[in-house]
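**Student:** Pasting a predicted model and its sequence here:
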Amino acid sequence: MKATLREWRAHSTLPLLEFHLLWQHVLGVSRAWLIAHDTDVLDATQCKAYEAFEARRMAGEPMAYILGQREFLGRDFKVTPAVLIPRPETELLVECGLAAVAQRQTPHVLDLGTGSGVVAISMALARPDALVQATDQSDAALSVAQMNAQALGAKLLFSLGNWYDTCLEFTPFDVIVSNPPYIQLGDAHLACGDLRFEPQVALTDGSDGLSALRIIVQGAPARLAAGGSLIVEHGFDQASAVRALFRAQGFEQVASMCDLAGIERVTGGRLPA
């Protein structure tokens, strides 16, 4: 019978960090507390709760869904299986979006396919003067995004719709940002790791990986202000194709930015002023 954290650890095959995170979630304590109290006797209810969490993790379920949250740009965001798990590379999308409106007062911002809301909410919190709108085709995703906005004190408008097919406020926009589904149908990565548990509609466009990006790029000029910017996240091997889409629609200063791994992950362009 495993009665203490030390005894649980001796029998667990989870990485130490995950082991600690799950117990922190069960007990509502810090990691330092766990280390200092690893010989305290745990009650049966706590052990049963941890056992259930560990079983889910051993089955491959992402930690973010088990814990119900994931950190993004220093803030904790609620996540559920209805939304993608926020990833560090998407922080670059936020940084580029903010840079695009750095010299604009009360900028109008649109986030297409907001999911958990991390991009739109992060931009709204960084620029309280901005008028931010976020859209998604999923009611469940918008519910998560709205909860995150309320919990973090961000002010923005959410609307239900598929890309531009919704009631858009604050037009024309100074910047449009998006992290759309860009994985090609049949890509082996969809059957690996965390992606197995994430909403497939948010991962793949069901086509060549560029169909959602085409819609977003082609529809942007009609909805951007003069000199406005479009910035999108895309796959590790799509930068050249995405730059071509931008140039075909008359965007200038088209460039791709690298993430921390040195991969061209975000592409942006600006309309003529």
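**Tutor:** The structure has been received and is ready for your questions.

**Student:** okay, CA-based contacts and neighbour counts for the rest of this
**Tutor:** OK.

**Student:** any idea how far stretch 90-101 is from the chain center?
**Tutor:** Its chain's C-alpha centre lies 13 Å from the corresponding centre of stretch 90-101 when counted by C-alpha atoms, centre = their mean, to the nearest Å.

**Student:** Now do the helices in the stretch 101-250 of the chain.
**Tutor:** Secondary structure of the stretch 101-250 of the chain, counting by DSSP state H, counting those that start in this stretch: helices at 118-126, 139-152, 211-219, 239-248.

**Student:** Which residues does stretch 171-187 contact?
**Tutor:** Applying C-alpha atoms under 8 Å, 6 or more residues apart in numbering, the contact partners of stretch 171-187 are 90, 93, 97, 100-101, 107-114, 201-213, 220, 223-225, 227-235.

**Student:** Try it again at 6 Å.
**Tutor:** Residues external to stretch 171-187 that are found in contact with it (C-alpha atoms under 6 Å, 6 or more residues apart in numbering): 107-112, 202-210, 223-225, 228-233.

**Student:** here's the one I want to compare it with:
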Amino acid sequence: MTAAPRDVRQLLADAAAALPGVEGRHEAELLLLHVLGRERSWLFAHATDAVGEADAARFAGLLARRVAGEPVAYLVGSRGFWTLDLAVNAATLIPRPETELLVELALARLPLDTPLAVADLGTGSGAIALALASERPRATLIATDVSSAALSVARGNALRNDVANVSFRQGAWFEPLQGEVFDLIASNPPYIASDDPHLQQGDLRHEPPGALASGLDGLDDIRCIVAAAPGHLVAQGWLLIEHGWDQGAAIRALFEQAGFEQVHTERDLEQRERVTRGCLPGVR
């Protein structure tokens, strides 16, 4: 005898119980809505709707993969960031809410009606570049990444979000930007120590290692970026870098050694040091 189909409420309750952590219910909803092709508002009026056998089986498959540790963003193929809906996959880092602080700080240094040049180094899914470009339509954004697979995702996200004032180039950090200078450079580079045990835990296990780890102290790539940035900034141009909560002092020292002024580290909503910024001295 075929089992009677379960309704939305039953499926979500069972799934939430199977998922670890306080986000279990929310994650279950995201997976089911992805399977059903519905928006979250649909849930409130359709909790007792029966879920068909094929959809229930597909949901069960995604749930099993999530229980095994795959990130929800990879399972549903997208993640919201700023005002954007970004496609993501295993070639890209999953955009995180704390990176929106970097966007906010950059926008505060980019006048709305001024045609400025901006670079985003290590763009991944394109999150930072596309957020800035969408808010500053007169700015010209160039986003770089060493990964051709990541750049393919980023280019798709530009089309997906109808952002035209950004271009993408392949290469490590400043490699594709020889001879070019910018009013602002932003980056969320790898900053986890290569032997950090967190790399083998949670969602990080499934994200690209090259986008996460950078040497024994996590600062190898940041050292390269900070040292080279003065040669790619106009006078009074800004460098902003996202980093780990315990790296602020070390990164401020790197900025100062490179000749930056107005060096300061901003804290995120959890009051952890998150983004360091500095201004190149000189007269425009």
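**Tutor:** Now that the structure is in, tell me what you want to look at. Note that the structure is predicted; figures quoted are calculated from it, not measured.

**Student:** Just the buried residues of the contacts of stretch 171-187 of structure 1.
**Tutor:** Restricting the contacts of stretch 171-187 of structure 1 to buried positions leaves 107-112, 202-206, 209-210, 223-225, 228-233, with burial counted as 16 or more other C-alpha atoms under 10 Å.

**Student:** related to what we said a few turns ago, what's the most buried one of the helices of the stretch 101-250 of structure 1?
**Tutor:** helix 118-126 (a mean of 23; mean count of other C-alpha atoms under 10 Å).

**Student:** so where is it in structure 2?
**Tutor:** The alignment of helix 118-126 of structure 1 onto structure 2 (TM-score structural alignment) spans residues 127-135.

**Student:** again, but for stretch 40-48 of structure 1
**Tutor:** When stretch 40-48 of structure 1 is compared against structure 2 (TM-score structural alignment), it corresponds to residues 49-57.

**Student:** Show residues contacting the matching stretch.
**Tutor:** The set of residues that contact stretch 49-57 of structure 2 without belonging to it, under C-alpha under 6 Å, 6+ apart, is 5-8.

**Student:** Take these and keep only those in helices.
**Tutor:** residue 8 (DSSP state H).

**Student:** Could you pick out the buried ones from the contacts of stretch 49-57 of structure 2?
**Tutor:** Of all the contacts of stretch 49-57 of structure 2 considered here, the ones buried according to neighbour count by 16+ other C-alpha under 10 Å are 6-8.

**Student:** Show me where the stretch 151-273 of structure 1 has its strands.
**Tutor:** Counting by DSSP state E, counting those that start in this stretch, one finds strands in the stretch 151-273 of structure 1 at the ranges 157-160, 173-178, 224-233, 252-258, 264-270.

**Student:** Nearest to residue 119 of structure 1, out of those?
**Tutor:** Nearest to residue 119 of structure 1 among these is strand 173-178 (8.2 Å), distances taken as C-alpha to C-alpha.

**Student:** so how many other residues sit close to the aligned residue in structure 2 for residue 186 of structure 1?
**Tutor:** With TM-score structural alignment as the criterion, residue 186 of structure 1 lines up with residue 195 in structure 2. Residue 195 of structure 2: 14 surrounding residues under other C-alpha atoms under 10 Å.

**Student:** Check the gap between residue 195 of structure 2 and residue 216 of structure 2 for me.
**Tutor:** The spacing between residue 195 of structure 2 and residue 216 of structure 2, counted by C-alpha to C-alpha, to the nearest Å, is 7 Å.

**Student:** which one is residue 84 of structure 2 nearest to, not counting chain neighbours?
**Tutor:** Among residues not flanking residue 84 of structure 2 along the chain, residue 161 sits closest, at 6.6 Å (C-alpha to C-alpha, 6 or more residues apart in numbering).

**Student:** Residue in structure 1 paired with the one you found?
**Tutor:** In structure 1, the residue paired with residue 161 of structure 2 is residue 152, using TM-score structural alignment.

**Student:** Next: residue 236 of structure 2.
**Tutor:** Under the alignment (TM-score structural alignment), residue 236 of structure 2 pairs with residue 227 of structure 1.

**Student:** Out of the contacts of stretch 49-57 of structure 2, which comes closest to residue 72 of structure 2?
**Tutor:** Of all the contacts of stretch 49-57 of structure 2, residue 72 of structure 2 sits closest to residue 8, with 18.9 Å by C-alpha to C-alpha.

**Student:** I'd say that closest one and residue 45 touch.
**Tutor:** No. Taking contacts as C-alpha atoms under 6 Å, residue 8 of structure 2 lies outside contact range of residue 45: 10.5 Å.

**Student:** Now distance to residue 262 of structure 1 too, for the helices of the stretch 101-250 of structure 1, in TSV please.
**Tutor:** Formatted as TSV, the entries for the helices of the stretch 101-250 of structure 1 read as follows, by distance: least, C-alpha to C-alpha, whole Å:
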stretch	distance to residue 262 of structure 1
helix 118-126	21
helix 139-152	29
helix 211-219	22
helix 239-248	13
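
**Student:** Which residues are in contact with residue 120 of structure 2?
**Tutor:** Applying C-alpha under 6 Å, 6+ apart as the definition, the contact partners of residue 120 of structure 2 turn out to be 129, 143, 185-187.

**Student:** how about 8 Å then?
**Tutor:** Taking C-alpha under 8 Å, 6+ apart as the criterion, residue 120 of structure 2 is in contact with 128-129, 141-144, 185-187.

**Student:** again with residue 242 of structure 1
**Tutor:** When contacts are counted by C-alpha under 8 Å, 6+ apart, residue 242 of structure 1 touches 210, 213, 234, 267.

**Student:** gap between the two ends of stretch 253-262 of structure 1?
**Tutor:** Stretch 253-262 of structure 1 has an end-to-end distance of 20 Å (C-alpha to C-alpha).

**Student:** Quick check: which element contains residue 70 of structure 1?
**Tutor:** Take DSSP states H and E as the rule and residue 70 of structure 1 turns out to sit in strand 69-72.

**Student:** ok, the residue nearest to residue 84 of structure 2 to residue 134 of structure 2 distance?
**Tutor:** 9 Å.

**Student:** Aligned counterpart of residue 19 of structure 1 in structure 2, please.
**Tutor:** Under the alignment (TM-score structural alignment), residue 19 of structure 1 pairs with residue 28 of structure 2.
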